[in-house]
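Trainee: just need the structure, nothing else, for what follows:
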Amino acid sequence: MTAGPAGADLVVVGAGVVGAACAYFASLAGLRVIVVERGAIASGTSSAGEGNLLVSDKEAGPELDLALYSQRTWREDLAEHAGRWEFEAKGGLVVAATEGSLASLRDLNVQQRAAGVEVHDVGHAELPDYEPHVSRDLRGAAYYPQDAQVQPMLAVAHLLRLARDMGARVSTRTEVSGLLRSGDRVTGVRTTTGDIRAGAVLNAAGTWAGEVADLAGVPVPVRPRRGFVLVTEPMPPRTIRHKVYAAEYVGDVASSDAALQTSPVVEGTDSGTILIGASRERVGFDRTVSVPAISTLAAKAVALFPMLRQVRLMRTYHGFRPYCPDHLPVIGPDPRAPGLWHACGHEGAGIGLAAGTGKLIAQGLAGKRPDLDLAPFAPDRFSDPHQGAEEVSP
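Mentor: Here you go, the predicted structure:
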């Protein structure tokens, strides 16, 4: 396929949740959109996550601001479609096993409240009211009513379907092999099925976003960070009522350590299965199943919910989060390659941040001032092409 000069206003590279949200909001803004995806829709990170929409795991700063904005976008702009992707305002419970971790959690809560997060202190005696099966050895917790959940693959599928209803086109099994240029300006993409000309190209390629940026000769150091999720046999409804995780998870999310890190994250689903995460390690795109990661996650989940010792594990799955070395996503136009925009590097927060990212990108593309300052997420903050390189070989 070869589109003419007026082929599209925007080509979105990547049909994961971020690309889908950008395609939806850009189409809503009246732009002619074409989405190209090297595999199937939601075949990358979006198919390997739990569907978190969290504010609880973020310290005060630009990412938390984006998370709060995105929460409002999911809950307000997309409210009429919430049932399509099983939006569940289940709330999050962050638990502390020691007095030291509880004190650190309370300090974090003070910062978060000042930034607009709703959070409630939960004492030791109150824990069973929130989670009847949680360990009685915990010292206390914090409850976050804003934390929510979606089914990520449904979110991708329906956002793209809604975009198509507004005129967008989606082309799967279409790999971008180069960028079209007019002088320094990016004017479209060269793909395995032909050239597509467009007014702008959006790099929403997830863990492969660095490769797409390389095609334009600009460094965007997005790297894969592997994670595993365990799935149990179905349990009675509301066996686990909230998304429950250990306070140490916040530190693991913010860590740049390449080695294996695990902190228990446990939650129930409508089908009765219980999802157990979360692990992080930088091993390139190595898809080998890690027995140490799985066994450690299982042991820590049992410590959090002792009744899980009697529950059978049904399966595991894993994927790769698009990791940036400064733990902030890359969002906005790239002045180093005019016409190229980025929406990538969200790591494990991509589902939650996708709606807000899509709305902000669409505002910018339509010539409007974005609701949030995008300076902290600027693509050209990376000047060293080797910044963020993997310390661990694939």
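Trainee: from here on, contacts and neighbour counts on C-alpha atoms
Mentor: OK.
Trainee: which residues touch Thr192?
Mentor: With C-alpha atoms under 8 Å, 6 or more residues apart in numbering as the criterion, the residues that contact Thr192 are 174-177.
Trainee: would you do the same for the sequence below? I want to compare the two.
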Amino acid sequence: MIGAACALYAVRAGLDVVVVDRGPVAGGTTGAGEGNLLVSDKEPGPELELALLSSRLWREITEGRHPDKGRPPGRRFGRAVDSRAVDARAIEYEPKGGLVVASTPEALTALTALAAGQRAAGVDAVPVAADQLLELEPYLAPGLAGGVLYPQDAQVMPTLAAAHLLRASGARVETGRTVTGVLRGDDGAVRGVRTERGDLLAPAVVNAAGTWGAEVAALAGVSLPVLPRRGFVLVTEPLPRRVRHKVYSADYVADVASDAAGLQTSPVVEGTAAGPVLIGASRERVGFDRSFSLPVVRALAAGATRLFPFLEHVRAMRAYSGFRPYLPDHLPAIGPDPRAPGLFHACGHEGAGIGLATGTGLLISQTLTGKAPDLDLAPFRPDRFAEEAAP
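Mentor: Now for the predicted structure:
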């Protein structure tokens, strides 16, 4: 998804783009995501600023608006650039809003404080009293202390979204082609990439490899400490729409911000346009272990039924897992790498990559073309970890 968004905005900025992927489109972390476009789970700071920018850009993409709309459609590699809107229905874009609920008065106090800071940063966060929760979600469990409604939260089907953004970009897409090296000249500047099917020469290379971003960085001779953080999603049978918003426990925000390597679960429940209900969320650092874990899936089911008791009688169709690209300070790496001129990074978004993709893509395109970025990139500097490790 990040690579697709970078391609979209880079082509719109007038650049020729080749997207190289060792697998199929969305064959990695993107295809294992829920498709969340969230502002609700971000604390005030750089990531929330990026989420707000991305939220606006997702709306613009589905409405057919973009920063250089006045520029006539061009051609890239002999292909017409599609400057039309990405069909919201085709990518299952739903601006349905998010509802964060607190089970205790103490949790509600903490959630209310977080929402106040988010409002000051530009988030639309609406307090919801305990007796109003069932008006928003009639099937919620009784006895909850209250919550906060986030109208800006939305959802897409990530595999479809990545494919449609790539199509709309007009970029050349090389799937099933593995990057085996990053080419650098005598002056240290990046000259392109080496693949098993030959070299691709370019004055700029964008590392949008997600959870495998550390491997691509190493090919260029630089360090980027991206680690995999495994998560499972439980998928129910198709249902009539009973869950109207993305609904999750206030504990989820703390889990997202945690540095713990051990298993953490907090209930996250949302309906989809296709009918199934998606149930999360779990986090654990176990390397690239894809083993199925029945205890984790049971914990997800238990958390979901605590929020929505009707789910106890619903069949689960399947469960799948994926690896979030985790960086130690929970901020992605976005922008040029001064250690390898011509190398740009756009990875390490952890579980927020789908939502943050559009903002990341725009920022990368702006830096590639020498424009002032819409956000300060200093907090996202790819070499910030090298500075911390220096004596």
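Trainee: can you redo the contacts of Thr192 of structure 1 as TSV with secondary structure and neighbour count?
Mentor: As requested, the contacts of Thr192 of structure 1 are exported to TSV (DSSP: H, G, I helix; E, B strand; the rest coil; neighbours: other C-alpha atoms under 10 Å):
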residue	secondary structure	neighbour count
Thr174	coil	20
Glu175	coil	19
Val176	strand	22
Ser177	strand	15
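Trainee: preserved in structure 2, out of those?
Mentor: Contacts conserved in structure 2 for these, using both residues aligned by TM-score structural alignment, their matches' C-alpha atoms under 8 Å: 174-177.
Trainee: mind putting these in a markdown table, distance to Leu230 of structure 1 included?
Mentor: Shown next, in a markdown table, are those (distance: C-alpha to C-alpha, whole Å):
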| residue | distance to Leu230 of structure 1 |
| --- | --- |
| Thr174 | 32 |
| Glu175 | 31 |
| Val176 | 33 |
| Ser177 | 35 |
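Trainee: residues near the aligned partner of Lys42 of structure 2 in structure 1, how many?
Mentor: When structure 1 is aligned by TM-score structural alignment, Lys42 of structure 2 is paired with Lys58. By other C-alpha atoms under 10 Å, the residues close to Lys58 of structure 1 number 20.
Trainee: now do Pro325 of structure 1
Mentor: 18.
Trainee: aligned partner of it in structure 2?
Mentor: In structure 2, the residue paired with Pro325 of structure 1 is Pro328, using TM-score structural alignment.
Trainee: what residues are up against its match?
Mentor: Counting by C-alpha under 8 Å, 6+ apart, Pro328 of structure 2 has contacts 225-226, 259.
Trainee: aligned partner of Phe288 of structure 2 in structure 1?
Mentor: So, by TM-score structural alignment, Phe288 of structure 2 is matched to Phe285.
Trainee: what's the match for Asp121 of structure 1 in structure 2?
Mentor: In structure 2, Asp121 of structure 1 lands on Pro127 (TM-score structural alignment).
Trainee: for that match, what is the enclosing helix or strand?
Mentor: Secondary structure from DSSP states H and E places Pro127 of structure 2 in strand 126-129.
Trainee: now the following helix or strand past that strand on structure 1. Mean distance?
Mentor: Per DSSP H and E, the first helix or strand lying C-terminal to strand 126-129 of structure 2 is helix 133-136. In the superposition with structure 1, the average deviation recorded for helix 133-136 of structure 2 is 0.5 Å (mean C-alpha distance after the TM-score superposition for structure 1).
Trainee: check which element follows helix 133-136 of structure 2 along the chain.
Mentor: Using DSSP H and E, the next helix or strand after helix 133-136 of structure 2 towards the C-terminus is strand 146-150.
Trainee: whereabouts in structure 1 does that next one align?
Mentor: Against structure 1, strand 146-150 of structure 2 falls on residues 140-144 (TM-score structural alignment).
Trainee: could you list the buried residues of that stretch?
Mentor: Within stretch 140-144 of structure 1, the residues that count as buried by 16 or more other C-alpha atoms under 10 Å are 140-144.
Trainee: how far is the strand holding Pro127 of structure 2 from where the chain is centred?
Mentor: 26 Å (C-alpha atoms, centre = their mean, to the nearest Å).
Trainee: same check, this time on stretch 292-311 of structure 1
Mentor: The answer for stretch 292-311 of structure 1 is 25 Å, by C-alpha atoms, centre = their mean.
Trainee: how big's the offset between the match of strand 146-150 of structure 2 and structure 2?
Mentor: Stretch 140-144 of structure 1 sits 0.3 Å off on average (mean C-alpha distance after the TM-score superposition for structure 1).
Trainee: thinking again about what came up before, looking at this, the match of Pro325 of structure 1 is in a strand?
Mentor: No - per DSSP: H, G, I helix; E, B strand; the rest coil, Pro328 of structure 2 lies outside any strand segment and is coil.
Trainee: so which strand or helix has the spatially most central residue of structure 1?
Mentor: Taking C-alpha atoms, centre = their mean, the centroid of structure 1 lies closest to Gly350, which sits 1.4 Å from it. Counting by DSSP H and E, the element that carries Gly350 of structure 1 is helix 350-365.
Trainee: in structure 2, what residues pair with that helix?
Mentor: Structural correspondence for helix 350-365 of structure 1: residues 353-368 of structure 2, per TM-score structural alignment.
Trainee: got the contact list for that stretch?
Mentor: For stretch 353-368 of structure 2, contacts defined as C-alpha under 8 Å, 6+ apart pick out 1-3, 5-10, 13, 30, 33, 35-38, 50-51, 53-55, 57-58, 158, 204, 334-336, 344, 346, 349, 372-375.
Trainee: next one: stretch 243-262 of structure 1
Mentor: By C-alpha under 8 Å, 6+ apart, stretch 243-262 of structure 1 touches 57-58, 90-97, 101-102, 105, 147, 263-268, 277-283, 293, 296-297, 325, 327, 391-392.
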